[in-house]
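>>> For reference, the sequence and a predicted model appear below.
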Amino acid sequence: MHLRRALVLGLAGLVAAQSGTPDLITALQSQNSSLSLLIGINTTGLSSQLSQLSNVTLLAPSNTAITKILNSPMAGELSQPGILQLALSYHILNGTYYASNFTNNTPMFIPTHLTNSSFSLVTGSQRVEILAQNGNVTAYSALRLPSNFVTTNVNFTGGTIHIIDSLLTVPTNVSYTLRASNLTAAVGAVQAAGLNTTLDTTRNLTIFAPSNDAFNAVGSIFNNISMQTLAQGLEYHVYEGLGYSSTLTNTTVKTLSGGSLNITVINGTVFANNAKVTIADILVRNGVVHVIDQVLNPNATGSNPQLSASTTTPAWTSASAGTAGVPFTSGIAAPSTTVPAASTSATSTKSNPAMAVKTGAVGAAALFGGAAVMMNL
């Protein structure tokens, strides 16, 4: 009951119609069969705490979404209003977006009301990805966890409401996200190079993170590598600027190492030099991570990307696979729980097969974003 009350109060403090509270409340009550857990506890409190926001889109958690939290062992901790306020602010989009505004097969990265710097080190405010495909609309949040739209265009005077079947998960820092996504080689390499703080706290980063298989394929290059060389190599995988997949075009960017990196888009598939983006748009506190199928070579900047892996020129032509396991993974604990997460191939018109994102922290409670992030920082 405390969590249910806190949910309503948290929502009340965040969303309101410009011309008066009854309009929003009436809109919510019209969906009582789906939103009763959200609106049925303290309607008076909801009314009294409405602020004067307008031109917003509310992604309203359904009874199913809230039940996941109510039934979790951490429901008591999640009753803290401050945590709920942060999490719920991520469910409010800046601007009114009706279902018809979401372009088919092209992901949109929409600013939310989440501006707290503990969870948003991007210009403006933290984003959520919205993707329409085959008549269905899905919101993707941290770790590409999907929240499906089950009812759309419940309009009120301050905007519109879409009901979703899972709560959004607030993005967290790069270090946690790489580990939770089972990119353990990248985690170990970043630690060995001493780049955790840089990657976790620098604003507006785009990171191309090689998969474990990519690190293993060139394992020999890491034999006796110096910390300085490793750091420079990893910095070549990062640039300042928000490169969400649908905004990327053929261009050259300056990386943190100072080197030039070629970005190419072929039929909706994104390449960094010759490395293909295999999992796009993993949102983090300070930007976005794309998983790639090769370790980039700062000294091989020529770009001739190919859609077929068999015809792609490797970045490290003389490298060989590691013989002692995946590099940098010794002592890096793999996440214990697998959570399915869909992914898109950049701006492709079709989805890649679903990726199993592993995380030891994402469970029913972690679906509630801010609370789980705080507990896992």
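On my side now, so go ahead. Numbers count the residues shown, from 1 in each chain.
>>> Please count neighbours and contacts with C-alpha atoms only from this point.
OK.
>>> So which elements touch the helix or strand in which Ile25 is found?
Element membership for Ile25 (DSSP states H and E) is helix 21-29. Helix 21-29 sits against helix 32-39, helix 43-48, strand 146-156, with contacts defined as 3 or more Cα pairs under 8 Å, 6 or more residues apart in numbering; DSSP states H and E.
>>> Reformat the ones you listed as CSV; add mean neighbour count and distance to Asn250.
Converted to CSV, those look like this (neighbours: other Cα atoms under 10 Å; distance: least, Cα to Cα, whole Å):
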stretch, mean neighbour count, distance to Asn250
helix 32-39, 19, 44
helix 43-48, 16, 48
strand 146-156, 19, 29
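>>> rewinding a little: got the angle between the helix holding Ile25 and helix 32-39?
With axes from the mean of the first three to the mean of the last three Cα atoms, to 10 degrees as the basis, helix 21-29 and helix 32-39 are set at 120 degrees to each other.
>>> picking that back up, turn the helices and strands packed on helix 21-29 into CSV, including distance to Asn223.
Shown next, in CSV, are the helices and strands packed on helix 21-29 (distance: least, Cα to Cα, whole Å):
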stretch, distance to Asn223
helix 32-39, 56
helix 43-48, 61
strand 146-156, 39
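>>> For the helix holding Ile25, buried residues please.
21, 23-25, 27-29 (16 or more other Cα atoms under 10 Å).
>>> dropping in the other structure now:
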Amino acid sequence: MNRNIRRTSAFLFLPLALALGACEDDDPVMMDDEMNIVQTAQDAGAFGTLLTALDVAGLTSALEGMGPFTVFAPTDDAFAAVDPEVLNDLLGDSELLTAVLTYHVVPGEFAAADVAGLSAAPTLNGRDVTLSFDGTTVMVDGATVISADVQASNGIIHVIDQVLLPEPIADIIQTAKGAGIFGTLLAAVDAAGLTETLKGDGPFTVFAPTDDAFAAIDPDALNALLADPVALAGVLTYHVVPGELAGADVLATTALTTVNGADAAISLDGEGNPRIDDALIIQTDVGARNGIVHVIDRVIFPE
């Protein structure tokens, strides 16, 4: 499914969250003077970033409502593990932020014993989280439940050690930085004035040469290329295809028209390995917020 459709679906799911949380008056419903989910998180003192995010997304009032809700709540440490630039961008994108936050909320109240018996649960995002239990630990997607069954008046909280992501939240540039193997590519993209383009809406399909791929070029030739922004842009845009093409889509064709305007050949070599021109595609389908990255072992040059 197209990422934009997924994000729109998650955003349109918000009215359901609000409906489930609606009260007949403006005050949160309390039972026996217990605290609701938001108040419980505030009282715990370990969910400042989550509470800020809920407020930015306009979801605080929903989680103060009747519910019941089951919330998988990432701690401040969980949010701190997200790249600061990526987190800042997420907090500035209310649509994507809503999609992420509603992915942490399951309608209904499920204690740890209930969760342990499930393999998946539908979230207010509209997508299912995967659940597993090994006899000791409950896992939600890749996150560990580190504290379970925190009771609130309108539901239950399970504390988790990672932020759950229904879709990528880092753009192509941020994804490349996080990988740690594209330093030369990132420097080249910046030198050519293309960084902001690849941080834009896209979507883009990027065939990304590793640092080792750039190291295979003669140093004098590489330095000359990096010093010529026009020629450099011509080479780099030959590595970018408009649209989002997964590995299967790439292999379904024999050539791709790049942003450069020239076509790059797609083939399988004698051993069945996928190639773009003479470069081996060594990893496919690295997702990003604004496209997809396929890793290649050589820099490719337009004719």
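Ah, there it is. Note that the structure is a prediction, hence the values are computed from the model and not measured.
>>> what's the TM-score here?
After superposition, the two chains reach a TM-score of 0.51 (TM-score structural alignment, normalised by the length of the second structure), with 214 aligned residues with a Cα RMSD of 5.2 Å.
>>> picking that back up, closest to Asp213 of the first structure out of the helices and strands packed on helix 21-29 of the first structure?
Smallest distance to Asp213 of the first structure across those (Cα to Cα): 25.3 Å, for strand 146-156.
>>> got the angle for the following helix or strand past that closest one vs helix 32-39?
For strand 146-156 of the first structure, the succeeding helix or strand toward the C-terminus, using DSSP H and E, is strand 159-164. Strand 159-164 of the first structure runs at 100 degrees relative to helix 32-39, counting by the same axes, to 10 degrees.
>>> following strand 159-164 of the first structure, which helix or strand comes up?
Toward the C-terminus from strand 159-164 of the first structure - assigned by DSSP H and E - lies helix 174-180.
>>> Where does that next one end up in the second structure?
Taken onto the second structure by TM-score structural alignment, helix 174-180 of the first structure occupies residues 172-178 there.
>>> Buried ones in the matching stretch, by neighbour count?
Buried-residue list, stretch 172-178 of the second structure, by 16+ other Cα under 10 Å: 172-177.
>>> do the same with stretch 194-204 of the second structure
194-195, 198-199, 202-204.
>>> which one of these is nearest Leu131 of the second structure?
The closest of these to Leu131 of the second structure turns out to be Pro203 (Cα to Cα; 30.9 Å).
>>> how close does that closest one sit to Val241 of the second structure?
9 Å (Cα to Cα, to the nearest Å).
>>> Just give me the residue right at the centre of the first structure.
By Cα atoms, centre = their mean, the first structure has its centre lying nearest to Leu283, at 2.6 Å.
>>> in the stretch 51-200 of the first structure, which spans are helices?
63-70, 81-89, 174-180, 184-193, 196-201 (DSSP state H, counting those that start in this stretch).
>>> And the ones you listed: which comes nearest Thr112 of the first structure?
Nearest of these (Cα to Cα): helix 81-89, 7.0 Å.
>>> how far does stretch 185-201 of the first structure stretch from start to finish?
End to end - Cα to Cα - stretch 185-201 of the first structure spans 20 Å.
>>> Distance from that stretch to the middle of the chain?
Centroid separation for stretch 185-201 of the first structure versus its chain: 19 Å, with Cα atoms, centre = their mean, to the nearest Å.
>>> do the same with stretch 13-21 of the second structure
With Cα atoms, centre = their mean, you get 23 Å for stretch 13-21 of the second structure.
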